[in-house]
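K.L.:
predicted coordinates and the sequence they were generated for:
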Amino acid sequence: MNRTRVQILLGFLLVMVVVLSVAGGLVYRSISDLLIRNAESYVGETAKQASARLDAVLAQVDSLSLQLVTDARIQQLLYKAKTGEVLTIDQKLSVRPILNNLMALSWLIQGIELYAGDEPLYPLENQNISERIGLETATFANIKEGQLIWAEMQRKESGHLFAVRQIRLEDDYLGRGGYAVFRVTDSLLDFFNTEFPTVKGSTMHLFDRHAQLVASSSPSLLDSVDPAILTSTAAQGAHSIIQIQGTDYLKIVRQSTETNWSILMLVPLDTITEGLLVLKQALLWALVIGAVLCLLLLWILSSIITKPIRRLRNKMRIPVFALPQQNDEVYFNFEMNELNISYNNLVRELHQLVQTVYEKERLNNQAEIKMLQAQIHPHFLFNTLESLYWTLIEKQEEEGAQTVIALSKLFRYTINAGSNDDWVSLNAEIEHCQRYMEIMKYRIGHRLHWQFHIDPLPYDIKLPKLLIQPLVENAIQHGIEPKVGASSLLVSIRNVERDGKSLLGIQVKDDGVGMDTETLAALTQKLEVHHQPDPHSSSSSSGMGLLNVQRRIKLYYGQEYGIQFQSSPDRGTILDLYLPYGVERNV
């Protein structure tokens, strides 16, 4: 799991699965919604046509009922009954042919009953109108003034519905003369499955204005459902979905303009969305195939990304006791090239650092060899110098004795330069220079005048051993000794501010023979090109000349530090050296 290739594969695979799942879900949902909308539109149109067909059938009943109540013979009989004339049985039976002719005109009308006022006219043994169809409907029929009114469903007989129409008498100035009751078959929806193309499993149901079931193509389906919920037209989400007996149905409700009844159509959602099974399988296969292709492409892509990384990693693996080598390979990837450039820069800096440490060790070893050459029988040398000192004391040659003591201390300091501790205090280095100056004054005599000017310094200074004495030696050897006459030498040590930095300034100034421009330029160039030491640059008791001093300064303090010269013929030479404070001793 911690490999880049595995992380890339898992990350992209997770993203792909999420994207394909979300996209597939949206597609599936959109198509499902589209199918439901199309089915809703189609079934809604079917329900609209069925409602129109039902209105036409009911309008036929209304038309026949109007024809009946306006028939002249029936009007005459009812007028006689209203005026108090007693109708004979033959008169009452005379309406039978009229009723039979009307029933023959419509398959819906199964029977017709006439009432003179509230009393039965035909059939003879019938109940009064209030008992037959209910007081509420009769009263409602009076209010409606001759319109066809459908009785309540509780008055429904087996297989029949009741429709009532009040009869207005023309001879009585349209006064109430009686009622006509029509027994209509409840098979009002028989035309649905024969005259309309339907969706598989769909059913149609007819409810009256009180949400009571009038007719149904599948009555048992609605046994456990509240009719008020079935006939409600309130929106229920994007689609009107209802669950009946564990099955989801699409519900379509339309109102009849003739009776204000409701036509309900129920279509199983499974029937509408059965085509989505193929789509679901196609989406699943697309997900699987997409995952396989994605894995293949990601494997290739991860190989393109990780292969250069592996090659660079193998290049960076180095054997024991060996230095890393630069990688010259050029990659097609910008980031890999940037990483390779950084690695090559690191290798170059490492090589340079190793070379610097090597040069430092080489110089130290060179100095140690030269010190070892001076350590031939050191005890014998020191004992001899001590014997010489006491001999000069006995002969009362004080000056010679002091020179011998200075020479002994000079040798001891120089010989100890090969020790492990190559850093000394500034005071120790100055004392060593002073001893050297005393010896040189004894050798040169009155021609040499020297002095040290040391300012108070803000730090306890540590610097490499034998750093100042070779500068003084070079000034005496090349500047003062060749000059005829007296000469002076000034060594100044002070605190200097340069470029916002506080530096240790060391200056060696003489008024010797000096150098011309060409000699000064050659010396400066020689000090700048310091890759190989030149043993002939100068000679000193320590065996270290200006070139070695310059190399040690740059190794310890950096390339920006070094010796600077100012000189002119017969005016002397000024040597300046600026060093930073606080440099670690093992730099």
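P.N.:
On my side now, so go ahead.
K.L.:
contacts and neighbour counts: CA atoms only from here.
P.N.:
Noted.
K.L.:
hey, where'd the helices end up in the stretch 201-350 of the chain?
P.N.:
Counting by DSSP state H, counting those that start in this stretch, the stretch 201-350 of the chain has helices at residues 227-231, 269-272, 276-316, 334-373.
K.L.:
out of these, nearest to Ser32?
P.N.:
Proximity to Ser32 (CA to CA) singles out helix 276-316 among the helices of the stretch 201-350 of the chain, at 7.0 Å.
K.L.:
of all the helices of the stretch 201-350 of the chain, which one is nearest Lys501?
P.N.:
It's helix 334-373; of the helices of the stretch 201-350 of the chain, that one is closest to Lys501 (CA to CA) at 25.2 Å.
K.L.:
what residues of that closest one count as buried?
P.N.:
Of the residues in helix 334-373, 336, 340-341, 343-344, 347, 359-360, 363-364, 367-368, 370-371 count as buried by neighbour count, 16 or more other CA atoms under 10 Å.
K.L.:
ok, second structure coming up, stack it against the first:
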Amino acid sequence: MQKGELEKLQGKTGRFNSLRNQIFVGFVLVMLIVLLLAGVTAYDRVAALLKSNAEKHIHQTAVQASGRLDALIAQVNSLTAQVADDSYVQRLLSDEKRGKPATFNQRQALLQIAGSYQSFINGAQSMEIYTTGYNRIFPMDDRSLDLRVERSWITQADEGKGRLVWAGSDPEDPGVLLAIRRINLLDHAFEHGGYVVVRMQRSFFQLNDSNETGELQDSILLLDGDGEVVTSNLEINLDPEAIMDSGSVIQNGEESYIVVRHKSELTGWTLAVLTPLGETTEGVSILRTALLVSGIIGVVLFLVMSFFLSTMITRPLIRLMRAMRGAQPGAMRPNLMVSSTMEINELNDVYNQMVYRQNELTREVHEKEVMQSRAELKALQSQINPHFLFNTLEAFYWSLEEKGDEEMSRMVVAMSRLFRYIISSPHQDEWVTIADELEHAERYLNIMQMRLGERMQWEIRLSQELRSVPIPKLLIQPLVENAILHGIESTLRPGKVEICVEPSSAEGRVRVEVRDNGPGMDEGRLLSIIQALDGGPAASTKGTGVGLINVHRRLKVYFGSQLGDSAKLVVESEEGVGTVVSFEIPRETGAAHDS
């Protein structure tokens, strides 16, 4: 019961994980992600563009309004400058400064002068003239200037030396703004002569015009240096400090506004133009609807195309899978199918080539198995020969022991151990320690010394720390054999063979050196041997056993991946002095050993 349910569940899972379903779902997910990213990106870009265009428009409006403000300020500045420079006003204030107070008629005459200047500006409600002692001589109510405005504004007017200073709202009338200017006496080296104060209506600073329908085009707020509202046409209540301190967008309840600020250098006033954020993004909703509709249409079309495409891809693959399932080892049949897709045809051709190759390999494997069986039989037969040799040497040894020939018996034992080291079974490790390899070389030297007698001496130097370093079998003994054959035996005088194993100058390496004091070689002979080691024509290897070339190639095979070009045999010789053959191996050769 449980097994049937498991197979049923696996069948459902297999149908869901089919290539067709995966291609279909993958294409749909990719399309949805692409449409979503494209829609979000386009929506954000267009919304940002609309906002940027709105800010540019608002900024242009602010610049235009600021220009009109500067023009109005210039009119007021020109008005007060004309009053301050009027000859009658200059003469009257000059007399006041010399201690000659103005008469009633003289002060009454200022009414006509002030009226003539006020007529040039509609927003000028009235003008006031004061002496240096802050006494008002026009209008004629003898009020003091320091009681009229704050003394800080009088100080700014004095520091301005004739520059117009805006003092803010009139304490007596909030609908009026005050501007104060110091009067300099032109005929007395621009000495301080008094002050002129102009009262301007707030409506004079109404900066935006009404359109044809009577609605205001923009919401403009004008703030003075203290943050007080000079003029405004806003229909909502916004905190002036919030407008001054916030960023480009401010929030008022659920409504957001784009704010553009511009500060006047003449007055220090700040002009703020506000536009509802919703008005700048009216086209975004249309764009959102268009993106949604186009996305739905694109998804539907892509669903249909993905279904047909996945079917077109998977149908020939299913046929190929059926052909593979019906294939039997040794009797595989090619799949004869032609698809409209080039890649499917190539895949089917590759499968057919694999079938032909597999059938061919099956035949080759069968033939090789027959040949291997025959080779194993011959190998079993060949194992008899080494055992026969060892048994024969053992018989010689016991025979010599019975006859009391100790020297010959030691030679037979040494030869037996020598052959056992060389002739190893197929399963025996090819790697030994340097101590084992040198022990084998020592046995060989003992045998050769029995033959050569006093003509040959030998010495082996090996430090204790290098005894366990791994080395491939039979790398040193062929070099010793070569030194005896071409070095010691080639001369009549006594000779010596030295084997030295020591740490190399290169870190992590061991240097092995075999030296003899034989006749050496001339340059031609040495060059031919070096060329043979490098792959050139082989030199004569008479009596060298495995030979130098064999050792050189084995070094390349075992240590080429670790030492690179340093894995080689180095031959040095000087005629009449002797020959030195050396090589280097790494201390740690675990990778090579495992292989």
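P.N.:
Yep, that arrived. Remember, predicted model here, so these are calculated numbers, not experimental data.
K.L.:
related to what we said a few turns ago, closest to Arg165 of structure 1 out of the helices of the stretch 201-350 of structure 1?
P.N.:
Of all the helices of the stretch 201-350 of structure 1, helix 227-231 sits nearest to Arg165 of structure 1, with 27.0 Å by CA to CA.
K.L.:
which helices and strands does that closest one pack with?
P.N.:
strand 262-268 (3 or more CA pairs under 8 Å, 6 or more residues apart in numbering; DSSP states H and E).
K.L.:
what's the strand it packs on in contact with?
P.N.:
43, 47, 51, 199-209, 211, 230-231, 247-256 (CA atoms under 8 Å, 6 or more residues apart in numbering).
K.L.:
pull out the buried members of the residues you listed.
P.N.:
Neighbour counting by 16+ other CA under 10 Å classes 43, 47, 51, 199, 202-209, 211, 230-231, 249-256 among the contacts of strand 262-268 of structure 1 as buried.
K.L.:
out of those residues, which are inside strands?
P.N.:
Of these, the ones assigned to strands by DSSP state E are 203-207, 249-255.
K.L.:
Serialize the buried residues of helix 334-373 of structure 1 to CSV and add fields for distance to Leu26 of structure 1.
P.N.:
Formatted as CSV, these follow (distance: CA to CA, whole Å):
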residue, distance to Leu26 of structure 1
Met336, 40
Asn340, 46
Ile341, 48
Tyr343, 49
Asn344, 52
Val347, 55
Glu359, 73
Lys360, 73
Leu363, 78
Asn364, 79
Ala367, 84
Glu368, 84
Lys370, 88
Met371, 89
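K.L.:
which positions within the helix or strand where Leu520 of structure 1 lies qualify as buried?
P.N.:
Taking DSSP states H and E as the definition, Leu520 of structure 1 sits inside helix 517-528. For helix 517-528 of structure 1, burial by neighbour count (16+ other CA under 10 Å) applies to 520, 523, 526-527.
K.L.:
what's the helix or strand following it aligned against in structure 2?
P.N.:
Remark: after helix 517-528 of structure 1, the chain's next helix or strand is helix 546-557, criterion DSSP H and E. Mapping helix 546-557 of structure 1 onto structure 2 (TM-score structural alignment) gives no aligned residues.
K.L.:
cool, and stretch 58-77 of structure 1?
P.N.:
With TM-score structural alignment as the criterion, stretch 58-77 of structure 1 aligns to 73-92.
K.L.:
over to stretch 505-518 of structure 1?
P.N.:
Going by TM-score structural alignment, stretch 505-518 of structure 1 sits over no part of structure 2.
K.L.:
and stretch 286-294 of structure 1, by the same measure?
P.N.:
So stretch 286-294 of structure 1 sits over residues 294-302 in structure 2, by TM-score structural alignment.
K.L.:
alright, calling it a day.
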